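Participant: next input, structure requested:
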Amino acid sequence: MSTSCPCGLGEPYDLCCGRFHDGSQSAPTAELLMRSRYCAFAVGDSAYLLRTWHPSTRPSRLRLDGRQKWTGLEIIGRTGGGLLQNEGTVEFRAHYRLRGQSEAQHENSRFLREAGSWFYLDAQAG
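Facilitator: You can find the predicted model right below:
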């Protein structure tokens, strides 16, 4: 896939989040994991979402609504989550269309790094 990545960084999908989705690389920061997870929602990759969800909070299965079209991502703020850290948060607003209505999901997500890999832990709705 050579189209622009849905995460909003402006890179081609396969050079951006696609490399995380296919398992060839791991997201090096909490923000890049969050962007790759947003992208996974946009491209319908529920396996990646489950794989990057922390085992302590991961659901047993995940069904994505194919009618929900993700249309944009705004990063509002972040704390920690860097290359040398093991915890971080990313506050964001994810825009989508569902049944002809424009909506947005606003949350502050928590991330943990364990054994060198970042995982989504949980979120507080905004």
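
Participant: from here on, contacts and neighbour counts on C-alpha atoms
Facilitator: Fine.

Participant: biggest helix in the protein by residues?
Facilitator: helix 30-43 (DSSP state H).

Participant: may I see the buried residues of that one?
Facilitator: 30-42 (16 or more other Cα atoms under 10 Å).

Participant: what residue of this protein is the furthest out?
Facilitator: Gly100 (23.6 Å; Cα atoms, centre = their mean).

Participant: gap between that residue and Lys69?
Facilitator: 10 Å (Cα to Cα, to the nearest Å).

Participant: contacts only, for the residue nearest the centre of the chain.
Facilitator: By Cα atoms, centre = their mean, the chain has its centre lying nearest to Arg37, at 2.0 Å. Counting by Cα atoms under 8 Å, 6 or more residues apart in numbering, Arg37 touches 48-49, 52.

Participant: another one to check against the first:
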Amino acid sequence: MLTDDKDMETRCPCGSGKPFAFCCQPALTGRKPAPTAEALMRSRYSAFALGAIDYLIETTASRKRSPGDAELLAEQTQVTTWTGLEIVSTEQGGTNDTTGMVEFKASFDSPEGSAILHERSNFERENGLWVYTDGEVELIPA
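Facilitator: Model (predicted):
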């Protein structure tokens, strides 16, 4: 699905309502980096939904990466089905900013049940590109 440009009707997993080919796919395939912190957050949500592990690692601040990240992310994406994304708020994170915050709620199903991940994610620019640094996370049973 990451490289199928033929189906313009496939909606983006991030919930924007736009076709995947014009929303998060260009970022996930490396054709066009996310221009804002919110766009990066949306593309990372889509990457979690689609199992794009390399993209998740590449868009994490280099100082925050660990050797076991790929294995952990692969395990998480195999047992989690992401079912919806709501952007709550954003602070900075625009095309001319160097830092930003995106607060969101992401619904998911897992073997343990359904829940909502409520996070205030922090982003910064690294070598001119937006990357995820960390966040304040709350899990809310659904």
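
Participant: circling back: got a winner among the contacts of Arg37 of structure 1 for most neighbours?
Facilitator: Thr52 (24 neighbours; other Cα atoms under 10 Å).

Participant: aligned counterpart of that residue in structure 2, please.
Facilitator: By TM-score structural alignment, Thr52 of structure 1 lines up with Thr59 in structure 2.

Participant: for its match, give me its contacts.
Facilitator: Taking Cα under 8 Å, 6+ apart, one finds 44, 130-132 in contact with Thr59 of structure 2.

Participant: for those, which single residue is the most surrounded?
Facilitator: So for those (other Cα under 10 Å), the most neighbours sit at Trp130, 29 neighbours.

Participant: all strands for structure 1, in order.
Facilitator: Secondary structure of structure 1 (DSSP state E): strands located at 69-80, 87-98, 101-114, 117-125.

Participant: need those in JSON lines (columns: distance to Pro59 of structure 1).
Facilitator: Output for those, formatted as JSON lines (distance: least, Cα to Cα, whole Å):
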{"stretch": "strand 69-80", "distance to Pro59 of structure 1": "22"}
{"stretch": "strand 87-98", "distance to Pro59 of structure 1": "20"}
{"stretch": "strand 101-114", "distance to Pro59 of structure 1": "16"}
{"stretch": "strand 117-125", "distance to Pro59 of structure 1": "11"}
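
Participant: out of these, flag the one nearest Arg19 of structure 1.
Facilitator: Closest of the strands of structure 1 to Arg19 of structure 1 is strand 117-125, at 14.4 Å (criterion: Cα to Cα).

Participant: nearest to Gln105 of structure 1 among the buried residues of helix 30-43 of structure 1?
Facilitator: Tyr38 (10.9 Å).

Participant: need the counterpart of the closest one in structure 2.
Facilitator: Checking TM-score structural alignment: Tyr38 of structure 1 goes with Tyr45.

Participant: swap in Pro6 of structure 1?
Facilitator: Using TM-score structural alignment, Pro6 of structure 1 lines up with Pro13 in structure 2.

Participant: if we can go back for a sec, chain center to the longest helix of structure 1: distance?
Facilitator: Remark: helix 30-43 of structure 1 is offset 2 Å from the chain centroid, using Cα atoms, centre = their mean, to the nearest Å.

Participant: same check on stretch 44-59 of structure 1?
Facilitator: 10 Å.

Participant: check stretch 110-126 of structure 1 too.
Facilitator: Distance, centroid of stretch 110-126 of structure 1 to centroid of chain: 10 Å (Cα atoms, centre = their mean).

Participant: can you measure across that stretch, start residue to end residue?
Facilitator: So stretch 110-126 of structure 1: terminal residues 13 Å apart, Cα to Cα.

Participant: contacting residues around that stretch?
Facilitator: 26-30, 33-34, 52-54, 56-57, 81, 85-90, 105-109.

Participant: one more pass at 6 Å, please.
Facilitator: With Cα atoms under 6 Å, 6 or more residues apart in numbering as the test, stretch 110-126 of structure 1 has contacts from 52-54, 86-89, 106-109.
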